[in-house]
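Engineer: Return atomic coordinates for the entry below.
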Amino acid sequence: MGHLGIAGLQLDLGRGDNLDRIAAEVAATKRRLPWVDLVMLGELSAFGPGVASAQSLPGPAEARFVEVARENKVWLIPGSLYERVGDQLFNTAPVIAPDGTVVARCRKLYPFLPYEQGVAAGEVPTVFDMPGVGRIGVSICYDMWFPETTRSLACLGAEVVLHPSMTSTIDREAEKAIARASAAQNQLWFVDINVAGELGVGGSCAYGPGGEIVHEAGVGREVIALDLDLGHVRRTRERGWNGLGQTLKSFRDGPAPFAPYQPGGRSVPALTGLGALRTPPAREAEQ
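Structural biologist: This is a model prediction of the structure:
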């Protein structure tokens, strides 16, 4: 009870249909590591970042992932894909149980604006329960840059946060620092799986509830198998990591009202004076 066997697949994927490759990698992982309960991939692994591949959910790509989960008797978070809902698009990560049930769909709360244009923001933090294990939270890539997202998952009872990413830019080291801080601040396991190859720089990472480094991956294809003890989270939250800070208790008991979270708290000069959220223009256009 309270252990999660997880395999994060940092795959060297390209643009286009990656469904067959993903199915083969999940099956190979489960054959090699039968103790793994859950397999997860990086953000937008199915087709890459193009919104032209958007589908309704349920839809054909999700149906294929349902089949993969059922055939391998494994929980599956196949990264994410673009979900079409009427005239809106969401960046959505399905959570699929071993019997093929889609137990949750996590919509990215913070699309990577101004670059992830045309993608709507989700509104609800996503958690789900794994019988005999515990409560798991899901967030996607840019979400973790906003500490409120992981704190919200912790307050909903998440003891593990699973975080698909697709990062191909020079800020990957900053993301690893954020992931590690998120784990320590919220006293939980934080597992961030990036893509590699054409679409990402790798560097997937996993950190424990005291901010301890569990694993930091290289830049290429890697299967990251972890046995996470959720009892360690519970003890850390109760006693503090190595008997130190009991962070969530202090957050619960603290009196600070935090002005930015009060009505109108974001309509202040320090924020309104920042200007529009847009792609930086060429230098000539600035003049």
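Engineer: From here on, just use CA atoms for contacts and neighbour counts.
Structural biologist: Noted.
Engineer: Run through the residues that contact the closest residue to residue 201 other than its chain neighbours.
Structural biologist: Here the nearest residue to residue 201 in space, its sequence neighbours aside, is residue 168; by CA to CA, 6 or more residues apart in numbering that works out to 5.0 Å. For residue 168, the contact set (CA atoms under 8 Å, 6 or more residues apart in numbering) comprises 199, 200, 201.
Engineer: Then residue 30?
Structural biologist: Counting by CA under 8 Å, 6+ apart, residue 30 has contacts 36, 72, 74.
Engineer: So the last one sits against residue 40, correct?
Structural biologist: No: between residue 74 and residue 40 no contact is recorded; they are 10.3 Å apart, counting by CA atoms under 8 Å.
Engineer: Please generate a structure for the following sequence too, so the two can be compared:
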Amino acid sequence: MPEKLPLLALQSEPRQIGEPISAFAGELEDALRIDPDAKLLIFPELHLFGDGHPDRQRTEALQDAAQPLNGPLVKELSELAGDLKIWLVPGSVCERGPNGELFNTQVVFSPEGRLAGSYRKIFPWRPFEPYDPGDSFVTVDLEGYGRAGLSICYDAWFPEVSRQLAWMGAEVIINVVKTTTPDREHELILARANAISNQVFIVSVNCAGPTGRGQSLIVGPEGEVLRQLGEDPGTLSMSLDLGEVERVRAHGTAGLNRMWAQFRSHEAPIELPVYNGRINPSTWTPEVHRTSGSTQ
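Structural biologist: Next up, the predicted model:
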């Protein structure tokens, strides 16, 4: 059985583009003073990319700040995680793609100071966000604890994302968010729905007011709200027993529903015309997480 995963999710205001990394390092050190046992720290979407510009200048500011993943920002973040010996999700970053694309990319760093995984947001919030869409789902093995699926903000509105991550073996989905609009209330419902329909933990971390609408939360694999904040800055501290996912899937949500055991292997595939695809009962089962690496 995996160890319990002590995590600290930080609902905080974005840091401005161009701030020295030492300012974020100080924020990490302050957080670990709050919870020195935390092994995974999670920040909101674009936490290091507060633009502070009117909308007409926002795209220009984000384009100017973008770096490739082999650039200095990722190197500095890797070193921070290694120095503090933590798993670190510093929100997402503006990534400059190999052909000049602008991606909104969630990054995960290991306690050894390596980039353990990166995910480009597949569903930018159209028409408001300037990002190019990614094309790969990503899970990361949190070695000794379980497997995490990566998701950014508006991705949560598309159930295909959470379903794919769960099928790839995710036991917890980390959804980093920068919601400044009234639909945060709807996202709370979606977090519970995605947890219920896939029998996974959901950690949804939004930025704090006055920029964001806050209401970060942790949801269990039966859809129960385990922790939740209001709009002000705050932290969610909890040790997740990711082995609970296996129990729920074996015994059913509310002791009843076992969606991952819905099909018998010999039954005919279910056609999904909207995707030009199908569910094949012989392969309708989540992956078991591996001991290292990431799956894309």
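Engineer: Could you find the counterpart of the residue nearest to residue 201 of the first structure in the second structure?
Structural biologist: Aligned by TM-score structural alignment, residue 168 of the first structure pairs with residue 180 of the second structure.
Engineer: mind checking which helix or strand its match is in?
Structural biologist: Assigned by DSSP states H and E, residue 180 of the second structure belongs to neither a helix nor a strand.
Engineer: hmm, who's touching stretch 226-242 of the second structure?
Structural biologist: Applying CA under 8 Å, 6+ apart, the set of residues contacting stretch 226-242 of the second structure is 2-13, 35, 38, 145-146, 171-172, 201, 207-210, 212-220.
Engineer: change it to 7 Å
Structural biologist: Contact with stretch 226-242 of the second structure is made by 4-12, 146, 171, 208-209, 213-220, as judged by CA atoms under 7 Å, 6 or more residues apart in numbering.
Engineer: One more: stretch 147-154 of the first structure?
Structural biologist: So stretch 147-154 of the first structure is contacted by 125, 127, 137, 143, 144, 182, 186 (CA under 7 Å, 6+ apart).
Engineer: Translate residue 250 of the second structure into the numbering of the first structure.
Structural biologist: In the first structure, residue 250 of the second structure lands on residue 238 (TM-score structural alignment).
Engineer: For residue 254 of the first structure, see how far away that match is.
Structural biologist: Computed as CA to CA, to the nearest Å, the residue 238 of the first structure to residue 254 of the first structure distance reads 17 Å.
Engineer: rewinding a little: okay, and which of the contacts of stretch 226-242 of the second structure map to strands?
Structural biologist: 5, 6, 7, 8, 9, 10, 11, 146, 217, 218, 219 (DSSP state E).
Engineer: Which position in the first structure pairs with the fifth one?
Structural biologist: In other words, residue 9 of the second structure. With TM-score structural alignment as the criterion, residue 9 of the second structure pairs with residue 8.
Engineer: Isn't that match up against residue 37?
Structural biologist: No: judged on CA atoms under 7 Å, residue 8 of the first structure makes no contact with residue 37 at a distance of 11.2 Å.
Engineer: Compare these two (neighbour count), which wins?
Structural biologist: residue 8 (28 against 21; other CA atoms under 10 Å).
Engineer: ok now do the more buried one, which residues does it touch?
Structural biologist: 39, 40, 41, 193, 223, 224, 225.
Engineer: how many other residues sit next to the first one?
Structural biologist: It refers to residue 39 of the first structure. Residue 39 of the first structure: 25 neighbours (other CA under 10 Å).
Engineer: how far away is it from residue 102 of the first structure?
Structural biologist: From residue 39 of the first structure to residue 102 of the first structure the distance is 14 Å (CA to CA).
Engineer: What segments of the stretch 151-296 of the second structure are helices?
Structural biologist: 159-167, 184-198, 243-251 (DSSP state H, counting those that start in this stretch).
Engineer: For residue 19 of the second structure, find the nearest of the ones you listed.
Structural biologist: Nearest of the helices of the stretch 151-296 of the second structure to residue 19 of the second structure, taken as CA to CA: helix 184-198 at 27.7 Å.
Engineer: And the contacts of that closest one?
Structural biologist: Here helix 184-198 of the second structure makes contact (CA under 7 Å, 6+ apart) with 156-157, 159, 162-163, 166, 201-202, 213, 219-223.
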